[in-house]
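K.L.:
what follows is a predicted protein model with its sequence.
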Amino acid sequence: MMGGYGMTGGFGGGFGGILMILWWVLIIVGIVFLVKWLVTSSSAGGRRDDGSKALDILKERYARGEIDEQEYQKRKNDLTQ
């Protein structure tokens, strides 16, 4: 019986070998799609802006004296509505 491996050499040969190759291809493709999804979702999340960055810039401009309190309050109300 040739060491228990039969005529296929231990890899299942024929249909079994093709299924094993397809299984590993599916696993690799799944990993690639998972990584792409994670990269895309994290970069999209980084680009999401709820106005807090704009409000921070407004606060900095007010603190530096570039705008007065009236202008600060008006723009703050515009940003938070």
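P.N.:
Yes, it's here. Residues are numbered from 1 along each chain as shown.

K.L.:
could you use CA atoms for every contact and neighbour count after this?
P.N.:
Fine.

K.L.:
top helix in this protein by residue count?
P.N.:
helix 13-47 (DSSP state H).

K.L.:
check which element follows that helix along the chain.
P.N.:
Where DSSP states H and E defines the elements, the next helix or strand beyond helix 13-47 is helix 52-64.

K.L.:
which helices and strands does that next one pack with?
P.N.:
Under the contact criterion of 3 or more Cα pairs under 8 Å, 6 or more residues apart in numbering; DSSP states H and E, helix 52-64 touches helix 69-80.

K.L.:
counting contacts, what elements does the helix it packs on pack onto?
P.N.:
The helices and strands touching helix 69-80, judged by 3+ Cα pairs under 8 Å, 6+ apart, are helix 52-64.

K.L.:
this is the comparison structure:
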Amino acid sequence: MMCPMCLSVLLIGLLWVVLFILLIAGIIWAIRLAKREGYFYRKARSADRAIAILKERYAKGEIDQKEYEERKKDLAA
């Protein structure tokens, strides 16, 4: 049979292991979040590309000025 002091030492040891695992998981999560920041950059580039296509269509005469302004306003939102 284990003494109460031995049991508390064992539980404290297990607590440290759990805290260490949570620390490692937090670091991995932070790294993944930092890598995902590129998502916002790609999204902004995608909007820039859409506006460039819109300008090209307007320059070719495929759409009129009213439609160009409406779509540009929609893309900016």
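P.N.:
That came through, no problem. Values in this document were obtained by computation on a predicted structure and should not be read as measured data.

K.L.:
hang on, the earlier thing: now the longest helix of the first structure: how far from the chain's centre is it?
P.N.:
Its chain's C-alpha centre and that of helix 13-47 of the first structure lie 14 Å apart, by Cα atoms, centre = their mean, to the nearest Å.

K.L.:
which neighbouring elements make contact with that helix?
P.N.:
Judged by 3+ Cα pairs under 8 Å, 6+ apart, helix 13-47 of the first structure has no packing partners among the helices and strands.

K.L.:
separation between Glu37 of the second structure and Ala76 of the second structure?
P.N.:
20 Å (Cα to Cα, to the nearest Å).

K.L.:
Lys43 of the second structure too?
P.N.:
12 Å.

K.L.:
equivalent analysis for Leu11 of the second structure, please.
P.N.:
In terms of Cα to Cα, Leu11 of the second structure sits 56 Å off from Ala76 of the second structure.

K.L.:
again with Val17 of the second structure
P.N.:
49 Å.

K.L.:
mind checking which of these two has more residues around it?
P.N.:
Val17 (12 against 9; other Cα atoms under 10 Å).

K.L.:
to which residue of the first structure is the more buried one aligned?
P.N.:
Alignment note (TM-score structural alignment): Val17 of the second structure maps to Ile21 of the first structure.

K.L.:
next one: Ala50 of the second structure
P.N.:
Alignment note: Ala50 of the second structure maps to Ala54 in the first structure; criterion TM-score structural alignment.

K.L.:
for its match, list the residues it contacts.
P.N.:
By Cα atoms under 8 Å, 6 or more residues apart in numbering, the contact set of Ala54 of the first structure is Leu79.

K.L.:
again, only using 10 Å
P.N.:
Ala54 of the first structure makes contact with Glu60, Arg75, Lys76, Leu79, according to Cα atoms under 10 Å, 6 or more residues apart in numbering.
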